[in-house]
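Visitor: pasting the structure only:
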């Protein structure tokens, strides 16, 4: 009995430490998002101001002794610094998938921002951050982003690929709701680490899957994160999806023909 009581106390203490650490990481992530949005807004306002100044300067270039070449060089320098500033602030997953005669997939996690020493991200675990499954003439490729530890526990990408490959049929059924159901059902197999601002456990992931069947491609996505950005190019052209969501833990979804 004493051993069991001590064991329970240890588990409670560990849970409290994990909860505090997760809350700290969540607050740091949200602060990083706010700083990035503020930076982009400030740069856009600066560019609008420069555009207005350029119009005034162009009306009176002779009196001011300025030329357009110097102005262009200045703008190019400012835009270069802008790109560098943003790239140094972004801590998101980056992935690339090519579904041609052969399948090529690659993904990486969002830097070291949420990575304690020794931690392996979901991108480094087979079947977690990326997954592939083929059933007959149907192939499914999947990328996942979000809370990496939860994604690893769920082996999410491989599970989604396997489930979608087995349920897709000849009819063009809407896969968005199905994708959400698969993720939510899978999330019940483990204790989630992701929490909302009230410390309630939530599913915090973004998923994009490509379904290839008889040389036809379908791109389906869902996410419960604040943002989820991706793009693709297929027979119908190029599409860039910039999806935002203000209720983390609940899902939005969509689907495209490629």
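Guide: Perfect, I can see it now. The model shown is predicted, which means the values in this text are computed figures rather than measured ones.

Visitor: drop to CA atoms for contacts and neighbour counts, all remaining ones
Guide: OK.

Visitor: Please enumerate the strands of the stretch 151-258 of the chain.
Guide: With DSSP state E, counting those that start in this stretch as the criterion, the stretch 151-258 of the chain has strands at 205-213, 216-223, 227-234, 237-244, 252-257.

Visitor: Please tell me how far residue 63 sits from residue 57.
Guide: 9 Å (C-alpha to C-alpha, to the nearest Å).

Visitor: higher neighbour count, those two?
Guide: residue 57 (18 against 8; other C-alpha atoms under 10 Å).

Visitor: sorry, back to before: hey, which of the strands of the stretch 151-258 of the chain is tucked in deepest?
Guide: Comparing the strands of the stretch 151-258 of the chain by mean neighbour count (mean count of other C-alpha atoms under 10 Å), strand 205-213 ranks first with a mean of 24.

Visitor: Off-centre distance for that one?
Guide: 13 Å (C-alpha atoms, centre = their mean, to the nearest Å).

Visitor: Could you name the helices and strands sitting against that strand?
Guide: Packing partners of strand 205-213 (3 or more C-alpha pairs under 8 Å, 6 or more residues apart in numbering; DSSP states H and E): strand 138-146, strand 216-223.

Visitor: Could you dump these into a markdown table with distance to residue 185 added?
Guide: Shown next, in a markdown table, are the helices and strands packed on strand 205-213 (distance: least, C-alpha to C-alpha, whole Å):
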| stretch | distance to residue 185 |
| --- | --- |
| strand 138-146 | 16 |
| strand 216-223 | 14 |
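
Visitor: Nearest approach to residue 127 belongs to which of these?
Guide: Nearest of those to residue 127, taken as C-alpha to C-alpha: strand 138-146 at 9.3 Å.

Visitor: Residue 91: how many residues sit nearby?
Guide: By other C-alpha under 10 Å, 16 other residues sit near residue 91.

Visitor: Second structure follows, compare the two:
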């Protein structure tokens, strides 16, 4: 069995680019070589390297390729979550409404800095707002798109919904699962034409990502989709706890994930809308589950049109461009890891 697993997702949404483009990006990301960074320990350095490769791609909605806010600004949310499998404790950091080419890297730097004790005894911040690189400007296809619809943004309903739906507006995530530590990073530029200052699920630990362990069972969860609903459901933490609470049930992991998502959705007023403007569950969940007997699996569940992800170990790599089957409201599955 491999002692290391890398899990990468490119978001749950409506991806219109060919699957092969994402497959190539996945391979390039997992093969990226971490730069020499004295600030980062090895797993965090690897997280930064993989995230930067993904965030620089026009296929994703984060960094410079983020969906634009109504005022034309680039605002990304990101989180880093590190879980110690020996002490069963975690540390975390978030950067909100941050203009950056590499939001996960910025968050990782903030994570390291907050570990240092302050001489005045002040508590280091877990989350910061508006750490902005003002030298970055909107350009390329997104600038053209924004300029086209800018006059209509004062009455947002004038923007063609089909056109808006064609623009990627989801979250990316990376998890590195080792024998002693699990390091996760998520980032996103949020929804297209969002209100400036809007915070998505990637900036909220417990919503966009979470890791927990109980009696040797490990659950690592990444979420994407409608950020407002994912935050309301505290979805990543909810799924983690449901998996661990039912660890001896004998049921398939993906079935438990779906059950957790549907149950959480019943407890909130959903804000995502279908074509008829009726509330709907619009989320994607993927992650990793491990039992003490070394049974390991990567799982997924999504109600979105597509969900793109993959995992890699020293023995095997698998990539999946999952499409929602016609006439179905959700799809799910799991892959056993060697």
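Guide: The structure has been received and is ready for your questions. Computed from a predicted structure; not experimentally measured.

Visitor: Distance to residue 177 of structure 1 for the strands of the stretch 151-258 of structure 1 - can I get that in a markdown table?
Guide: As requested, the strands of the stretch 151-258 of structure 1 are exported to a markdown table (distance: least, C-alpha to C-alpha, whole Å):
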| stretch | distance to residue 177 of structure 1 |
| --- | --- |
| strand 205-213 | 12 |
| strand 216-223 | 9 |
| strand 227-234 | 17 |
| strand 237-244 | 16 |
| strand 252-257 | 7 |
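
Visitor: Which one, of those, ends up nearest to residue 33 of structure 1?
Guide: Distance to residue 33 of structure 1, taken as C-alpha to C-alpha, is lowest for strand 227-234 among the strands of the stretch 151-258 of structure 1, at 9.8 Å.

Visitor: so the closest one corresponds to what in structure 2?
Guide: Matched against structure 2 by TM-score structural alignment, strand 227-234 of structure 1 falls on residues 306-313.

Visitor: ok, average deviation of the matching stretch from structure 1?
Guide: Here stretch 306-313 of structure 2, set against structure 1 after superposition, deviates by a mean of 0.7 Å using mean C-alpha distance after the TM-score superposition for structure 1.

Visitor: gap between that stretch and the chain center?
Guide: 12 Å.

Visitor: ok, now stretch 314-321 of structure 2?
Guide: 18 Å.

Visitor: ok, residue 159 of structure 1 - contacts?
Guide: Neighbour list for residue 159 of structure 1: 127, 131 [criterion: C-alpha atoms under 8 Å, 6 or more residues apart in numbering].

Visitor: oh sorry, the question was meant for residue 292 of structure 2
Guide: Residue 292 of structure 2 makes contact with 215, 216, 217, according to C-alpha under 8 Å, 6+ apart.

Visitor: give the contact list for residue 148 of structure 2.
Guide: Taking C-alpha under 8 Å, 6+ apart, one finds nothing in contact with residue 148 of structure 2.

Visitor: Residue 226 of structure 2 maps to what in structure 1?
Guide: So, by TM-score structural alignment, residue 226 of structure 2 is matched to residue 147.

Visitor: just to revisit the earlier point, of the strands of the stretch 151-258 of structure 1, which is nearest residue 49 of structure 1?
Guide: Among the strands of the stretch 151-258 of structure 1, strand 237-244 comes nearest to residue 49 of structure 1, with 25.7 Å by C-alpha to C-alpha.

Visitor: Give me the helices and strands touching the closest one, please.
Guide: Identification of packing neighbours for strand 237-244 of structure 1 by 3+ C-alpha pairs under 8 Å, 6+ apart yields strand 227-234.

Visitor: how much space between residue 202 of structure 2 and residue 177 of structure 2?
Guide: Counting by C-alpha to C-alpha - residue 202 of structure 2 and residue 177 of structure 2 are separated by 19 Å.

Visitor: Those two - which one has more neighbours?
Guide: Neighbour tally, residue 202 of structure 2 and residue 177, criterion other C-alpha under 10 Å: the higher count belongs to residue 202, 34 against 22.

Visitor: That one corresponds to which position in structure 1?
Guide: Alignment note (TM-score structural alignment): residue 202 of structure 2 maps to residue 123 of structure 1.

Visitor: Can you tell me the SS state at its match?
Guide: State at residue 123 of structure 1, reduced to three classes by DSSP: H, G, I helix; E, B strand; the rest coil: helix.

Visitor: Spatially, what comes nearest to it if we skip its sequence neighbours?
Guide: residue 129 (4.6 Å; C-alpha to C-alpha, 6 or more residues apart in numbering).

Visitor: I'd like to know how many residues surround that neighbour.
Guide: With other C-alpha under 10 Å as criterion, residue 129 of structure 1 counts 29.

Visitor: What subset of the contacts of residue 292 of structure 2 is buried?
Guide: Buried residues within these, counting neighbours by 16 or more other C-alpha atoms under 10 Å: residue 217.

Visitor: now the contacts of residue 292 of structure 2 as TSV including distance to residue 278 of structure 2?
Guide: Converted to TSV, the contacts of residue 292 of structure 2 look like this (distance: C-alpha to C-alpha, whole Å):
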residue	distance to residue 278 of structure 2
215	42
216	42
217	38
